[in-house]
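Q: sequence isn't available, so here's the structure alone:
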């Protein structure tokens, strides 16, 4: 009996230790679509939902298993991050029927869909805000108003303009963290919380969507005091899980990892901004600046808050300069950036057009330029809502020109995404750093036991030779971005900005 009890105790301790390790969702590959710029189905020059539906086969062929679409709710702006109606689709993008069909067609191709949900604020043209500004007792406290000059003299407080239909007192100002046109909702009002929970529940119930990217998730309350933010998000996600237990909720939290980690209690995951910054810095410096050590430290901190989470890794998105431009249009460095983040743990999020090497620098419109489908605008679905400055055919080859070019950025991405699915180690959560005398190399193990592989990146503009005893145990060449110059049992010579993956027999 004593032996049995000891055995049970050992099993319990082993189980406890195993569940304490974070399990990352690494099997999916997401693709962010700025709807207006992707594909136009009706000839008005504006990308739309039916346009995305028409291009689902392209995304499936690329290897995409999840889509994040930027906001599609009615809005007066081109970007739609200032909502006027949470229960409809902006006519520029289509109808609710179009949206539901898009979800159905995506699911038939085993592609998940998450939509941008903007709950921190609305448009000044939202009926709630117009009623609030008229001192309607039902809606007055839906927003944050104050006549205390000690408060309202600070940034982000606004008085309604002279021509506004808002009839509130002139002494009062409203708070809008992002802009005058985006007044923040008052989450201290239980009615506001109930309204927004109903919004999330409605989209899950009526459209079959898989989840939400939660815009400005850290700004519900003060970003440096996340406890109240997380209390709200827990209330929100607990309600959604009653409808869809596996609902995906990904927070936008531009902050340090110790603060980001706190959001893993209520949310599925939060975008790993630090990882994207560290990858970019390593490539600009051409030096390994403790990238893997920092990532492992992130996992260690995350594990204090969640045993299971999604770690969305990315290079750029609709709010950042495109990675190709940040790397001064060095296509070899951009390919290396892709090889790094697509061989790390986590769930990759590819920004539309990144697979073509699209360029772009702020202002925001210029990092959201039309996707390049064909040469000389031969594809009628190519959007024309703005005149591109960076991503033009003279700078970036359109998709039709890249498909048959084995050395193109498109085929580079496609190979890496295929590898991520074929090599078991790349869809695992296992990561181990390998240090060398040269900071010009970035080297790490992925996977465990017989599945384990070594991934080696040359971060420099020079041909480099690596001497590493561990190489003798990994004789199989699984991938090379460029032809290896020389290889022996413990030595490897790599061309500039190249990647090699080695496996065991």
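A: Structure's in. What do you need? Everything numeric here is computed off the predicted structure, so don't read it as measured data. Numbers count the residues shown, from 1 in each chain.

Q: please count neighbours and contacts with C-alpha atoms only from this point.
A: Will do.

Q: can you give me the strands in the stretch 1-150 of the chain?
A: 23-24, 30-33, 66-69, 112-117, 145-146 (DSSP state E, counting those that start in this stretch).

Q: could I get those strands as JSON lines with distance to residue 294 and mean neighbour count?
A: Listed next are these as JSON lines, based on distance: least, C-alpha to C-alpha, whole Å; neighbours: other C-alpha atoms under 10 Å:
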{"stretch": "strand 23-24", "distance to residue 294": "16", "mean neighbour count": "20"}
{"stretch": "strand 30-33", "distance to residue 294": "23", "mean neighbour count": "24"}
{"stretch": "strand 66-69", "distance to residue 294": "27", "mean neighbour count": "22"}
{"stretch": "strand 112-117", "distance to residue 294": "28", "mean neighbour count": "23"}
{"stretch": "strand 145-146", "distance to residue 294": "42", "mean neighbour count": "19"}
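
Q: another structure for you, compare them:
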């Protein structure tokens, strides 16, 4: 008996000192700021050996995500659909059977809550599948010669004069019933919803309530600039939708996709939606890539500051949504020329930006994929030594370059891309000023270096990027900028950053955080 009690006491002491492995680690601040991780469920983790990723696979990797420094998950659509991407939804209040059951989803939510992970769902309300019951009922009405309630959920026309002037992302497709055509979005299996119809709005509100009641903190809103032919009506819909969701959860979080110009993104911030993806800095043609290639650190900081000032005039409390790539764009490691140092530096640049970060699954290990959409959504590489838990490639895939090391291999290496991402993400969590602060540029003579302060609740850190290929030393007055130490650093090589008095030395392609 004494031995038993001694063992129990020992276990309690270990838990108190080191923390039990499954104990929930509370974020420093409970608010809308998170390190998000985009999961394309079909390709992420296969828990049952059928070659398709599933919700139980996601659940099995939550501890991996917490260890990486992730405290938010964006799940791409998980509702029933006949495609791998699920952006043509057949039932908004169910789980696609290839991904699991509603019980599996509830378990995922329970396990996320234990770990302090917020979950947002991809909500596709611009269009439905042409197999959705609403659309099938609409076709029945049209066939009967009595277009009514469900036909009005969509847009049916009989001649050219009735068509809206659509952009290149949509069109009209024949129903096969007389001269009737329906408006579609992107592809003809996605029938465009009529979001000016109050009954449709009520349906969408009910869908949102269903998932919010299940515990998701909010939604990623797909293709918002395509919602209505009249942009002002799209903005009004989003305002009212956000306002409604706040009645369910006052702290609801939403991030919208406006895959367009900076001026269009700026306009959509009038909707009160918390965040929009920052396409201006992402992808192959974004500011991060151009400034990284041009070794233009000062230009990067100025662009970041100007963007902050521009958007904050429209929405003072906006939360930027920063990323490098996603399921619609070429994977970034390929964009940057399969260069490990440049990939690390690009990660440092976007992960030190204010706002929420969105890391695409596999980005942290340098996964590749370009061209056909299926290539950008390749199986997550858990190990290059074993295919356990890995999914099979999407059938349309035609070019998926292999990577040398997967998660298992990179976890063992202190200088791996995975280790760099892990450190950067944890730095974001530990220094609340980085995500939440407002930035002020610091003028430096060397334009390959970019420096700025970021301040939150009277607490300040200084972030300095050296985008040059040489070690650089700068002098930064300690009394003016009120710092005393290197809080942390992100290094792409073996050389260390140093601080001697007011002289800071940065290795090539590195970042330091001063406090």
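A: On my side now, so go ahead. Since we're looking at a predicted model, the values are computed, not measured.

Q: hmm, back to that, wait, which of the strands of the stretch 1-150 of structure 1 is closest to residue 130 of structure 1?
A: Among those, the nearest to residue 130 of structure 1 by C-alpha to C-alpha is strand 145-146 (13.0 Å).

Q: after superposition, how close is that closest one to structure 2?
A: In this overlay with structure 2, the average offset of strand 145-146 of structure 1 from its partner residues is 1.8 Å by mean C-alpha distance after the TM-score superposition for structure 1.

Q: centroid-nearest residue for structure 2?
A: Centroid check for structure 2 by C-alpha atoms, centre = their mean gives residue 358 as the closest residue, at 3.4 Å.

Q: the counterpart of it in structure 1 and residue 218 of structure 1, how far apart?
A: When structure 1 is aligned by TM-score structural alignment, the residue opposite residue 358 of structure 2 is residue 349. Relative to residue 218 of structure 1, residue 349 of structure 1 is positioned 20 Å away (C-alpha to C-alpha, to the nearest Å).

Q: which positions in the helix or strand hosting residue 193 of structure 1 come out as buried?
A: Element membership for residue 193 of structure 1 (DSSP states H and E) is helix 190-207. For helix 190-207 of structure 1, burial by neighbour count (16 or more other C-alpha atoms under 10 Å) applies to 192-193, 196-198, 200-204, 207.

Q: so which residues make contact with that helix?
A: Helix 190-207 of structure 1 is contacted from outside by 86-87, 99-100, 103, 119, 142, 185-187, 209-211, 236, 239-240, 243-244, using C-alpha atoms under 8 Å, 6 or more residues apart in numbering.

Q: follow-up on the earlier one: would the match of residue 358 of structure 2 count as being in a helix?
A: No: the assignment for residue 349 of structure 1, made by DSSP: H, G, I helix; E, B strand; the rest coil, is strand rather than a helix.

Q: continuing past the helix holding residue 193 of structure 1, what's the next helix or strand?
A: Remark: after helix 190-207 of structure 1, the chain's next helix or strand is strand 211-214, criterion DSSP H and E.

Q: before we move on, back to that, wait, the match of residue 358 of structure 2 touches residue 32, no?
A: Yes: using C-alpha atoms under 8 Å, residue 349 of structure 1 is in contact with residue 32, at 6.5 Å.

Q: residues in contact with the match of residue 358 of structure 2?
A: Residues near residue 349 of structure 1 by C-alpha under 8 Å, 6+ apart: 29-32, 312-314.

Q: make CSV from the residues you listed and add distance to residue 271 of structure 1 to it.
A: Below are the contacts of residue 349 of structure 1 laid out as CSV (distance: C-alpha to C-alpha, whole Å):
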residue, distance to residue 271 of structure 1
29, 14
30, 12
31, 13
32, 12
312, 5
313, 6
314, 8
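
Q: between these, which is nearest residue 291 of structure 1?
A: residue 313 (13.2 Å).

Q: how much space between the closest residue in space to residue 471 of structure 1 that isn't next to it in sequence and residue 146 of structure 1?
A: Sequence neighbours aside, residue 490 is the residue nearest to residue 471 of structure 1 in space, at 5.0 Å (criterion: C-alpha to C-alpha, 6 or more residues apart in numbering). Distance, residue 490 of structure 1 to residue 146 of structure 1, by C-alpha to C-alpha: 69 Å.

Q: now swap in residue 323 of structure 1 and tell me
A: Distance of residue 323 of structure 1 to residue 146 of structure 1, given as C-alpha to C-alpha: 42 Å.

Q: next one: residue 67 of structure 1
A: Computed as C-alpha to C-alpha, the residue 67 of structure 1 to residue 146 of structure 1 distance reads 40 Å.

Q: try residue 294 of structure 1
A: 43 Å.

Q: what helix or strand is the closest residue in space to residue 459 of structure 2 that isn't next to it in sequence located in?
A: Spatial nearest neighbour of residue 459 of structure 2, excluding adjacent residues (C-alpha to C-alpha, 6+ apart): residue 433 at 6.9 Å. With elements taken from DSSP H and E, the one containing residue 433 of structure 2 is helix 432-436.

Q: the equivalent of residue 380 of structure 2 over in structure 1: neighbour count?
A: Superposed on structure 1 with TM-score structural alignment, residue 380 of structure 2 falls opposite residue 371. Counted with other C-alpha atoms under 10 Å, the neighbours of residue 371 of structure 1 add up to 27.

Q: contact partners for residue 371 of structure 1?
A: Counting by C-alpha under 8 Å, 6+ apart, residue 371 of structure 1 has contacts 37-39, 352-353, 382-383.

Q: could you dump the residues you listed to CSV with neighbour count?
A: Listed next are these as CSV, based on neighbours: other C-alpha atoms under 10 Å:
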residue, neighbour count
37, 23
38, 25
39, 31
352, 23
353, 26
382, 23
383, 27
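
Q: do a quick rundown of the strands in the stretch 301-450 of structure 2.
A: So, for the stretch 301-450 of structure 2 - with DSSP E, counting those that start in this stretch - the strands run 321-323, 356-360, 438-442, 449-456.

Q: do you know which of the ones you listed lies nearest residue 57 of structure 2?
A: Between residue 57 of structure 2 and these, the shortest separation by C-alpha to C-alpha is 16.6 Å, and it involves strand 356-360.

Q: now that closest one, how far from the centre of its chain.
A: In terms of C-alpha atoms, centre = their mean, to the nearest Å, the centre of strand 356-360 of structure 2 is found 4 Å from the chain centre.

Q: likewise for stretch 474-492 of structure 2?
A: Its chain's C-alpha centre and that of stretch 474-492 of structure 2 lie 30 Å apart, by C-alpha atoms, centre = their mean.
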